[in-house]
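Peer 1: Any chance you could fold what I've pasted below:
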Amino acid sequence: MRLQTDRLVLRPAGWEDLDAMHAILADERATAYWSTPPHSDLEETKEWLGRMIAIPPGEGEDFIVEREGRLIGKAGLYSFPEVGFIFHPDSWGMGYAAEALIAVLRRAFDVHRLPRVEADVDPRNERSLRLLAQLGFFEVQRMERTWFVGGEWTDSVYLHLLPSFLDRATTRAA
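Peer 2: Presented below is the predicted three-dimensional model:
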């Protein structure tokens, strides 16, 4: 399954994506608020990519995001109904994450008929929180010490998105 937006192609992951995903997952800026520390070797990324490739249909749907044939990130629902995304810092601030997420979220609601989509965000990740709020996500809970990443406990902000909230958010943004 491929999704096309005005500027992006979202497609299933393949082994040919290993080096480009490693460049993202090894980047300290990209993984500053990720669920794991930066990947220290290619084998770690290979295991991660293998899990992404092996998501069973009906349990999740994750996409590689390309701009002009170049891999710039990933966005999807690795496990229904939880959304996740990560982009190379060179692509930040250009609206690509929002564009990719709108395509993913529309598919989640229109094709998979999910009643809601959820997100778990480190409260220090202001950029992601702002993006998700712009897309219509709303906060439902905060919890302390939910992830142990790189020897440090981090907290979580849990967010939900309902289909009608996405529709209102994207209508306002147009």
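Peer 1: only C-alpha atoms for contact and neighbour calcs from this point on.
Peer 2: OK.
Peer 1: Where does Arg130 sit: helix, strand or coil?
Peer 2: helix (DSSP: H, G, I helix; E, B strand; the rest coil).
Peer 1: How many residues are close by it?
Peer 2: Residues contacting Arg130 under the criterion other Cα atoms under 10 Å number 11.
Peer 1: Could you check how far it is from Ser91?
Peer 2: With distances taken as Cα to Cα, to the nearest Å, Arg130 is found 17 Å from Ser91.
Peer 1: Could you do Asp19 as well?
Peer 2: Remark: distance between Asp19 and Ser91 (Cα to Cα) = 17 Å.
Peer 1: do Glu47 as well
Peer 2: Taking Cα to Cα as the criterion, Glu47 is separated from Ser91 by 24 Å.
Peer 1: do Leu77 as well
Peer 2: Distance of Leu77 to Ser91, computed by Cα to Cα: 21 Å.
Peer 1: more crowded one of those two?
Peer 2: Counted by other Cα under 10 Å, Leu77 and Ser91 do not tie: Leu77 has more neighbours, with 23 against 13.
Peer 1: Please enumerate the helices of the protein.
Peer 2: Shown for the chain, the helices assigned by DSSP state H span residues 18-25, 42-53, 96-110, 126-134, 163-173.
Peer 1: Export those to JSON lines and append columns for distance to Glu82.
Peer 2: What follows is the helices of the chain, written out as JSON lines (distance: least, Cα to Cα, whole Å):
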{"stretch": "helix 18-25", "distance to Glu82": "19"}
{"stretch": "helix 42-53", "distance to Glu82": "14"}
{"stretch": "helix 96-110", "distance to Glu82": "10"}
{"stretch": "helix 126-134", "distance to Glu82": "13"}
{"stretch": "helix 163-173", "distance to Glu82": "14"}
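Peer 1: one more to line up against the first:
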Amino acid sequence: MIRTERLLLRNARPSDLRPLHEIFSDPAAMRYWDRPAYKDISLTQKFLEWFMTPDPENREEYILDLDGTCIGKAGMWAKPEVGFIVHPNYWRLGFAFEAMQALTPRIWDRFPDLDILTAECDPRNTSSTALLHKLGFRLTRTEKQNFDYGGIEMCDTAYFELKRET
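Peer 2: Modelled structure (predicted):
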């Protein structure tokens, strides 16, 4: 667990199913995620089961808990890639930045072999790209029409990296 000014970053638990599903079934929240909004809670259940399964060699991820409520998740989900998602009710309040600012040093400490952290996002997601820049990530490249968003459209991908400070 990590405590920040406003959040508790904690491990996932079964009671996070409904709040996570509120996020994963919200078209606005999922607009720039890796797939469209979940229609069935069983997909969120599968995700939660995966999320709760420890993988200490590859992951350092946490639930963003605000006053006892899951409002999102953040961390390194697949070494060395980081990511975050927050319920739209909590957008533009600095929670993703607060979480990632606390998690980044934790990731560096836990994975001393890592020289960089990476992140990907749709370049139209200007809030996430701004957040990555604010965290010190730099854009390394953008690829055109390389991501199939649920068979709905082909999207561009912006690739970012953050080098370990020496």
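Peer 1: Leaving out sequence neighbours, find the closest residue to Asp40 of structure 2.
Peer 2: On the basis of Cα to Cα, 6 or more residues apart in numbering, the spatially nearest residue to Asp40 of structure 2 that is not a chain neighbour turns out to be Ser25, at 8.0 Å.
Peer 1: how many other residues sit next to that neighbour?
Peer 2: The burial count assigned to Ser25 of structure 2 is 19, neighbours taken as other Cα under 10 Å.
Peer 1: if I pick it, what's in contact with it?
Peer 2: Residues in contact with Ser25 of structure 2, defined by Cα atoms under 8 Å, 6 or more residues apart in numbering, are Ala37, Tyr38, Lys39, Asp40.
Peer 1: Kindly recompute the last result at 7 Å.
Peer 2: Counting by Cα atoms under 7 Å, 6 or more residues apart in numbering, Ser25 of structure 2 touches Ala37, Tyr38, Lys39.
Peer 1: and the last one, how many neighbours?
Peer 2: Burial of Lys39 of structure 2 is recorded as 13 neighbouring residues (other Cα under 10 Å).
Peer 1: For the closest residue to Ser128 of structure 2 other than its chain neighbours, give me its contacts.
Peer 2: Distance criterion Cα to Cα, 6+ apart; nearest residue to Ser128 of structure 2, sequence neighbours excluded, is Cys121 at 7.4 Å. Listed by Cα under 7 Å, 6+ apart, the contact set of Cys121 of structure 2 reads Thr157, Ala158, Tyr159.
Peer 1: gap between the second one and Met100 of structure 2?
Peer 2: Put plainly, it is Ala158 of structure 2. Using Cα to Cα, which is the criterion applied here, Ala158 of structure 2 is 19 Å from Met100 of structure 2.
Peer 1: Show me which of those two is the more surrounded one.
Peer 2: Taking neighbours as other Cα under 10 Å, Ala158 of structure 2 and Met100 compare with Met100 leading, 22 against 19.
Peer 1: Let me see the contact set for that one.
Peer 2: Shown in contact with Met100 of structure 2 (Cα under 7 Å, 6+ apart): Ala74, Gly75.
Peer 1: for the one 4 residues further on, same thing?
Peer 2: When contacts are counted by Cα under 7 Å, 6+ apart, Thr104 of structure 2 touches no other residue.
Peer 1: Any idea how many residues pack against Leu10 of structure 1?
Peer 2: Leu10 of structure 1 has 25 nearby residues by other Cα under 10 Å.
Peer 1: That one matches what in structure 2?
Peer 2: Alignment note (TM-score structural alignment): Leu10 of structure 1 maps to Leu9 of structure 2.
Peer 1: What of Ile64 of structure 1?
Peer 2: Going residue by residue (TM-score structural alignment), Ile64 of structure 1 aligns to Ile63.
Peer 1: Quick check: that match touching Asn11?
Peer 2: Yes - applying Cα atoms under 7 Å as the test, Ile63 of structure 2 and Asn11 come out as touching, 5.9 Å apart.
Peer 1: Look at these two and report which has more neighbours.
Peer 2: Taking neighbours as other Cα under 10 Å, Ile63 of structure 2 and Asn11 compare with Ile63 leading, 27 against 18.
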